[in-house]
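1. Below is the sequence, then the predicted model.
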Amino acid sequence: MASFAPTRRRLIGSGLAALATLALAPRRALAAIERIGFDDLYGKISVLGLSFSDKAKALTGRSVEMQGFMAPPLKAEAKFFVLTEIPMSLCPFCSSDADWPANIVVVYLKEAQTFEQANKVIDVSGRFEIGSWTDPETGFVSLVRIVDARFRTV
């Protein structure tokens, strides 16, 4: 019997480790943040307008991370800004979603943060949303948003 004890301990130990791994796996999957880029937003851009890509549709409502540049905000105390693919010196807000550029995303912050200079690369993380939406406070119209967001300089 004594010769089986180390083997039995190894089996029990490895079995417990496997169970712990399985128990933690769903939590890891829920906490995963998907990366999305500006090239991933639209499947088709034509004279008829923009159509969202399959990836953008699949990520709707999920946690994402996106990298870009902060466009100059309209005012210092705003809790939102525009994320752009390239640095901009002017704010790219549009009058309607029909004029919406394909390389910007509106970011609504979870809490106010100090804005960065427009030439610094930032990472933004938050919940991804697509579809035409008008902000009730500002009247700005957007097609793509990251909400409950945070950002950091890269």
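-> Alright, I've got the coordinates.

2. From here on, just use CA atoms for contacts and neighbour counts.
-> Will do.

3. what sits against the most centrally placed residue in the chain?
-> When CA atoms, centre = their mean is applied to the chain, the residue found nearest the centroid is Val64 (2.8 Å). Counting by CA atoms under 8 Å, 6 or more residues apart in numbering, Val64 makes contact with 33-36, 125-128, 146.

4. try it again with 7 Å
-> 33-36, 125-128 (CA atoms under 7 Å, 6 or more residues apart in numbering).

5. and what of Lys44?
-> Residues in contact with Lys44, defined by CA under 7 Å, 6+ apart, are 50-51.

6. hang on, it in a strand?
-> Yes - counting by DSSP: H, G, I helix; E, B strand; the rest coil, Lys44 is found in a strand.

7. put this beside the first:
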Amino acid sequence: MTEETRRFFNRRRVLGALAALPLLSLSRPALAEETLGFEELYKSFGVLGLEFSDKVKRLNGQDVTVKGFMAPPLKAEANFFVLTEIPMSLCPFCSSDADWPDNIVVVYLARKQTFVQFNAPIEAQGVLEYGSWIDPETGFVSQLRLREAAFNTV
């Protein structure tokens, strides 16, 4: 092989590797710049119940990352799950918003992902929304959710 041929293949390999770099980001979503901890979700229990924190209000509509645990899904093909502060072996989310626990977030996935064990720590990233909302497909009520979300085990 001539010196020119070696340079050509080296340059080709380098260019191919550079072209593949953007594809690597598809395997794991980038984490949002803002993180939100369960202790930051609410600021008080007022006369009307839970009051969202100023941070939740400020981050509404923005990409956030929340660390927690996946509660067992109600069905295998669900496009959502409940993110909990601590591992839970049962779904905490099957009641009205009056009984809404202060340590869960509903996560609506942008695409189907394989669910993980309830005691495996994960990071969920998505667009934060707050306020009472009823899912028209399931009838479930949520107070706090991530939309267009994805998750990774940590």
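-> Right, received. Where do you want to start? Not measured: the values here are computed from a predicted model.

8. so what number do they get for TM-score?
-> TM-score for the superposed chains, counting by TM-score structural alignment, normalised by the length of the first structure: 0.78, backed by 124 aligned residues with a CA RMSD of 1.3 Å.

9. Could you grab the helix/strand/coil label for the residue nearest to the centre of the first structure?
-> With three-state DSSP as the basis, Val64 of the first structure sits in strand.

10. just to revisit the earlier point, which of the contacts of Val64 of the first structure are buried, as a PyMOL select command?
-> Burial among the contacts of Val64 of the first structure is assessed by 16 or more other CA atoms under 10 Å; the matching PyMOL selection reads:
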select buried, resi 33+36+125+126+127+128
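
11. just the contacts of Val64 of the first structure now: which is nearest Trp100 of the first structure?
-> Checking these against Trp100 of the first structure with CA to CA, the nearest one is Phe128 at 17.1 Å.

12. out of the contacts of Val64 of the first structure, which one sits closest to Ala98 of the first structure?
-> Checking the contacts of Val64 of the first structure one by one against Ala98 of the first structure (CA to CA), the nearest turns out to be Phe128, at 20.2 Å.

13. Give me the distance between Trp100 of the second structure and Val82 of the second structure.
-> Going from Trp100 of the second structure to Val82 of the second structure by CA to CA, to the nearest Å gives 12 Å.

14. Compare these two and say which one has the larger neighbour count.
-> Using other CA atoms under 10 Å, the more surrounded residue of Trp100 of the second structure and Val82 is Val82, with 24 against 20.

15. Next, the contact list for the more buried one, please.
-> Contacts here follow CA under 7 Å, 6+ apart; on that basis Val82 of the second structure touches 70-71, 104-107.

16. let's see it at 6 Å
-> By CA atoms under 6 Å, 6 or more residues apart in numbering, the residues touching Val82 of the second structure are 70-71, 105-107.

17. and it, helix, strand or coil?
-> In three-state terms, and counting by three-state DSSP, Val82 of the second structure is strand.

18. do Ile146 of the first structure as well
-> Assignment for Ile146 of the first structure (three-state DSSP): strand.

19. Counting neighbours, what do you get for it?
-> When neighbours are defined as other CA under 10 Å, Ile146 of the first structure has 28 of them.

20. What distance do you get for it to Pro26 of the first structure?
-> Going from Ile146 of the first structure to Pro26 of the first structure by CA to CA gives 24 Å.

21. now swap in Ala76 of the first structure and tell me
-> Distance, Ala76 of the first structure to Pro26 of the first structure, by CA to CA: 40 Å.

22. Same question for Val124 of the first structure.
-> From Val124 of the first structure to Pro26 of the first structure the distance is 24 Å (CA to CA).

23. before we move on, what about Lys75 of the first structure?
-> From Lys75 of the first structure over to Pro26 of the first structure the distance is 41 Å, taken as CA to CA.

24. can you point me to the longest helix in the second structure?
-> Using DSSP state H, we find that the single longest helix of the second structure is helix 3-27.

25. Quick one: average offset of the next helix or strand after it versus the first structure, please.
-> Counting by DSSP states H and E, the next helix or strand C-terminal to helix 3-27 of the second structure is strand 34-35. For strand 34-35 of the second structure, the mean deviation from the first structure after alignment is 0.4 Å (mean CA distance after the TM-score superposition for the first structure).

26. Which other helices and strands does strand 34-35 of the second structure contact?
-> On a contact count with 3 or more CA pairs under 6 Å, 6 or more residues apart in numbering; DSSP states H and E, strand 34-35 of the second structure meets strand 63-70.

27. Could you give the residue range in the first structure aligned to the strand it packs on?
-> The alignment of strand 63-70 of the second structure onto the first structure (TM-score structural alignment) covers residues 63-70.
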